[in-house]
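**Student:** sequence first, predicted model second:
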Amino acid sequence: MSMKILKTALIAAMATASVLAQTATAMSAELNILTWEGYATEGFISKFEAASGCKVTAAYVGSNDDFAAKLAAGGGVYDIITPSLDTVPMMRLAGFVAPIDTAKVEGSADIYPEFSQNGDVVAEGSTWAVPLIWGSVSLIYRPDKFASKPDSIAVLFDPANKGKISMWDDKSALYWTARYLGYDNVFDLTDEQLEAVKAKLIEQKPLIRKYWASAGELTELMANQEVFVSNAWTGLTSKDVNNLKKGFEVVEFTPKEKAEGWMDSMMLVKDTPNEECAYKFMSFMQSPDGQCGIAESTGYFPVNPKAVAGCMDEQMKKDRQVDNVEFVKSLVMWQQPKRLDKYLEVWNAVKAAP
């Protein structure tokens, strides 16, 4: 699907979404969130509900591509979405979201400016997203299944690991493969480079046990010993697998070609009938209960160092990169590809290949 067609479909779907929002029997004490696993767990959501009087209902995505698809389909009414930074521009351009009044978001001034002032977060003179959490995507493996510690993305393409490899079912597979092939311009690949990436991924397919759609699915694949190596959300899958105590451990590592970096933000869905609860939630997620709660639930890194000053010990602050935004510079931070439609075309072609 071309970017023009995609945008046209998304914008046209807004008419349906707007009607649904206006006709839905939404109460002022409701909040419907479209988000990721671990971002709406009972541990901290119950505190928000008790403090705000807003009842949270969460639906989950497995990929950033799901946000556009679910909103365009009009299958539900959402008040807040939490896409990654590379998807924020699309949500704005498609007209799915409204500008945010940061004066209504308590604690927003304490967010790392590297995130809060990002060119996709603040655009066209308005703020479109409130940073929520950030982290990296590294590699995870079973040390007991390898003679030596791997140090490269090459481990995902090694025939010796046939049938025990997994990768995230997402266009970011192109980024990983591009780095493996030595390309630095992973978000602006030429046609020739994209063809090489596609060919390598199709060549890899017989080695793949399964493309995982969610962190929970990867945890199951690792725990059930179906796969031994994959890319994974740093901190989350290793924690979940090792907590199951299956008689083995999994370990993360940063490949020599670098790990990826991401930042997820809260965006306000246009014409939400639950704006008051939405702003209360955005404020709560910048509080100690919100930032420490989601960091504990996911293993990811807080965006608000002031909020976690008293609810994290020094070791946890070190582990979660608190006051170490320089770490971002060591990562390949996600960006929306210059030719998003072409990237999606290539990834879909890879998945359709035998």
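**Tutor:** Ah, there it is. All values reported here derive from a predicted model rather than from experimental measurement. Numbers count the residues shown, from 1 in each chain.
**Student:** for the rest of this, base every contact and every neighbour count on C-alpha atoms.
**Tutor:** Noted.
**Student:** looking at it, residue 28 is touching residue 274, isn't it?
**Tutor:** Yes - the pair residue 28 / residue 274 is scored as a contact, 5.5 Å apart, by Cα atoms under 8 Å.
**Student:** neighbour count for the two, which is higher?
**Tutor:** Higher neighbour count among residue 28 and residue 274: residue 274, with 22 against 14, using other Cα atoms under 10 Å.
**Student:** which residues touch residue 188?
**Tutor:** 337-339 (Cα atoms under 8 Å, 6 or more residues apart in numbering).
**Student:** and residue 81, how far is that from residue 268?
**Tutor:** Using Cα to Cα, to the nearest Å, residue 81 is found at 7 Å from residue 268.
**Student:** show me where the chain has helices.
**Tutor:** 3-23, 42-52, 65-73, 88-93, 113-116, 172-180, 191-204, 215-223, 236-243, 275-284, 288-298, 314-319, 340-352 (DSSP state H).
**Student:** go through those and name the closest to residue 164.
**Tutor:** Of all the helices of the chain, it is helix 215-223 that lies closest to residue 164, at 9.4 Å by Cα to Cα.
**Student:** quick check: buried residues in that closest one?
**Tutor:** 215-216, 218-223 (16 or more other Cα atoms under 10 Å).
**Student:** for stretch 187-197, same thing?
**Tutor:** Quick answer for stretch 187-197 (16+ other Cα under 10 Å): 187-189, 193-194, 197.
**Student:** burial count for residue 174?
**Tutor:** 23.
**Student:** surely it meets residue 197?
**Tutor:** Yes - with contact defined as Cα under 8 Å, residue 174 counts as touching residue 197 (6.5 Å).
**Student:** for residue 81 and residue 268, indicate the residue with more neighbours.
**Tutor:** residue 81 (28 against 25).
**Student:** contacts only, for that one.
**Tutor:** Counted by Cα under 8 Å, 6+ apart, residue 81 has contacts 33-35, 67, 265-269.
**Student:** the same query, at a cut-off of 10 Å, please.
**Tutor:** 32-36, 58-61, 67, 71, 88, 91, 96-97, 129, 264-269 (Cα atoms under 10 Å, 6 or more residues apart in numbering).
**Student:** put this next to the previous one:
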Amino acid sequence: MWSKRLGVAAAALSLVTLSACGDDGGKGTVTAEQGFKVPNIPALSSLGAGEGQVNIVNWAGYAENGSTDKAVDWVTPFEKESGCKVNSKVAGTSDEMVTLMKTGEYDAVSASGDASLRLIASGDVAPVNTALIPNYADVFAGLKNQLWNSVKGVPYGVPHGRGANLLMWRTDKVTPAPDSWGAVFDPASPYKGKVTAYDSPIYIADAALYLSATKPELGIKNPYALDQKQFDAAVALLKQQNTIVGEYWSDYTKEVQSFKSGDSVIGTTWQVIANLAKADKTQVEVTLPKEGATGWSDTWMVAAKAKHPNCAYKWMDWIISPKANAQVAEWFGEAPSNSKSCAETADKDHCTTFHASDEDYFSKVRYWTTPIAQCLDGRTDVKCVDYSEWTRAWTAIKG
């Protein structure tokens, strides 16, 4: 069910894709803050009768119908209530999601921040009329109209959930308890060879975030908006870190095992991994370090040429409804997006564990966003390094 995170940032993004694919020759386009042109695609103006089905692209664990576990099913109730049969296609990476949405065969997608901007720029998704989605009103304010799910205040989807990339350590091996990412970047670390890091180009943002606090002279304001000098500094830090990293992880089960065996004693993680490790009797703790952290938030988006738009809207409203959103959040291991979902979770401590309503906590989280040449921090006098370069650099970092 966590395969989503394994490849979420694996796809390279070219500058050309974002700067040109949304261009229709200058007719009916607007220039977004993100630095690309957005096709003038109207949002659905009114909701009609369901078309009988909806075809969705989603991460594993987001559209459970009881086939994985009979006790886990929020799709069947939706089908009975709406009359819309859900045809779900699980994607393993954001790149695969983008490719599938371009076929025109799907009505909606649960896009992560490294895919949503591509879908908007290419005209594959339409703005969302939130007035037609009653449950949107109860979505946490901190998830609405963000850089990865809106353009100039116009929403392009509904938030699904969120989580932070945390620092985890073995309490019986690491002392004192760390409170900074410096614990995994110190070249003189006493835990050399037992440090672990997330295996993805997007991890460059973690280094940039740390540098924004420890080397303010670099002027890093957004870890996904790095000019060449800032990018080079982050890459240099990661190459230095490589000398103390024992392994890079992308499979959550392997990280759980690595901490249990003692092969890893400190490194980046997710809250759900810490929970699983503790359940397996491993002595670990996690923290959101003083520099803050990177994180992720997914968005349900509707296809620009959806064949079943009414069912797509019904699905988006359903998946962020209190009960369904609570079920997804617990099954997947994340904070729900609906503020009323916390009263619906089976584990009454779920929202506390995942900081669902703690906006002060999430104010320290910088959500994954696709790096593009147009600097996302608002600078216009320099060019930022796009994700294709991040991907190439990551190969060099790991050696």
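**Tutor:** Sure thing, it's come through. These figures come from a predicted structure and were not determined experimentally.
**Student:** thinking again about what came up before, shared neighbours, residue 174 and residue 197 of structure 1?
**Tutor:** 180, 189, 346-347, 350.
**Student:** closest to residue 20 of structure 1 among the residues you listed?
**Tutor:** Using Cα to Cα, these come closest to residue 20 of structure 1 at residue 347, 32.0 Å.
**Student:** if we can go back for a sec, please enumerate the shared neighbours of residue 81 and residue 268 of structure 1.
**Tutor:** Residues touching both residue 81 of structure 1 and residue 268 (Cα under 10 Å, 6+ apart): 33, 96-97, 129.
**Student:** any buried residues in stretch 77-97 of structure 2, and which?
**Tutor:** So for stretch 77-97 of structure 2, counting by 16+ other Cα under 10 Å, buried means 78-79, 82-86, 88-97.
**Student:** surely residue 154 of structure 2 and residue 128 touch.
**Tutor:** Yes - using Cα atoms under 10 Å, residue 154 of structure 2 makes contact with residue 128 at a distance of 7.9 Å.
**Student:** which one of those two has more residues nearby?
**Tutor:** residue 128 (24 against 16).
**Student:** measure the equivalent of the more buried one over in structure 1 to residue 133 of structure 1 for me?
**Tutor:** Aligned by TM-score structural alignment, residue 128 of structure 2 pairs with residue 100 of structure 1. To residue 133 of structure 1, residue 100 of structure 1 is 18 Å away according to Cα to Cα.
**Student:** next one: residue 37 of structure 1
**Tutor:** Here the criterion is Cα to Cα. By it, residue 37 of structure 1 lies 13 Å from residue 133 of structure 1.
**Student:** next one: residue 165 of structure 1
**Tutor:** 28 Å.
**Student:** who's more crowded, those two?
**Tutor:** residue 165 (28 against 25).
**Student:** hang on, isn't the more buried one packed against residue 153?
**Tutor:** No - judged on Cα under 10 Å, residue 165 of structure 1 makes no contact with residue 153 at a distance of 11.6 Å.
**Student:** hmm, back to that, got the shared contacts of residue 81 and residue 268 of structure 1 as JSON lines, with neighbour count and distance to residue 293 of structure 1 columns?
**Tutor:** Output for these, formatted as JSON lines (neighbours: other Cα atoms under 10 Å; distance: Cα to Cα, whole Å):
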{"residue": "33", "neighbour count": "24", "distance to residue 293 of structure 1": "17"}
{"residue": "96", "neighbour count": "23", "distance to residue 293 of structure 1": "28"}
{"residue": "97", "neighbour count": "23", "distance to residue 293 of structure 1": "26"}
{"residue": "129", "neighbour count": "33", "distance to residue 293 of structure 1": "20"}
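**Student:** of all these, which comes closest to residue 242 of structure 1?
**Tutor:** Nearest to residue 242 of structure 1 among these is residue 33, at 29.0 Å by Cα to Cα.
**Student:** picking up where we left off before, which of the helices of structure 1 sits closest to residue 147 of structure 1?
**Tutor:** helix 215-223 (18.5 Å).
**Student:** which residues touch that closest one?
**Tutor:** 36-38, 62, 140-142, 164-168, 209-212, 224-233, 236-242, 244-250.
**Student:** try 7 Å
**Tutor:** Contacts to helix 215-223 of structure 1, defined as Cα atoms under 7 Å, 6 or more residues apart in numbering, come from residues 212, 227-228, 237, 240-241, 246.
**Student:** just stretch 84-91 of structure 2 next, same as before
**Tutor:** Residues contacting stretch 84-91 of structure 2 (Cα under 7 Å, 6+ apart): 50-60, 79, 97, 311.
**Student:** buried subset of those as a PyMOL selection?
**Tutor:** Restricted to buried positions by 16+ other Cα under 10 Å, the PyMOL selection for the contacts of stretch 84-91 of structure 2 reads:
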select buried, resi 50+51+53+54+55+56+57+58+59+60+79+97+311
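**Student:** pick the one among the contacts of stretch 84-91 of structure 2 closest to residue 366 of structure 2.
**Tutor:** Nearest to residue 366 of structure 2 among the contacts of stretch 84-91 of structure 2: residue 59, at 21.1 Å, using Cα to Cα.
**Student:** how far away is the closest one from residue 123 of structure 2?
**Tutor:** 21 Å.
**Student:** nothing else from me, thank you.
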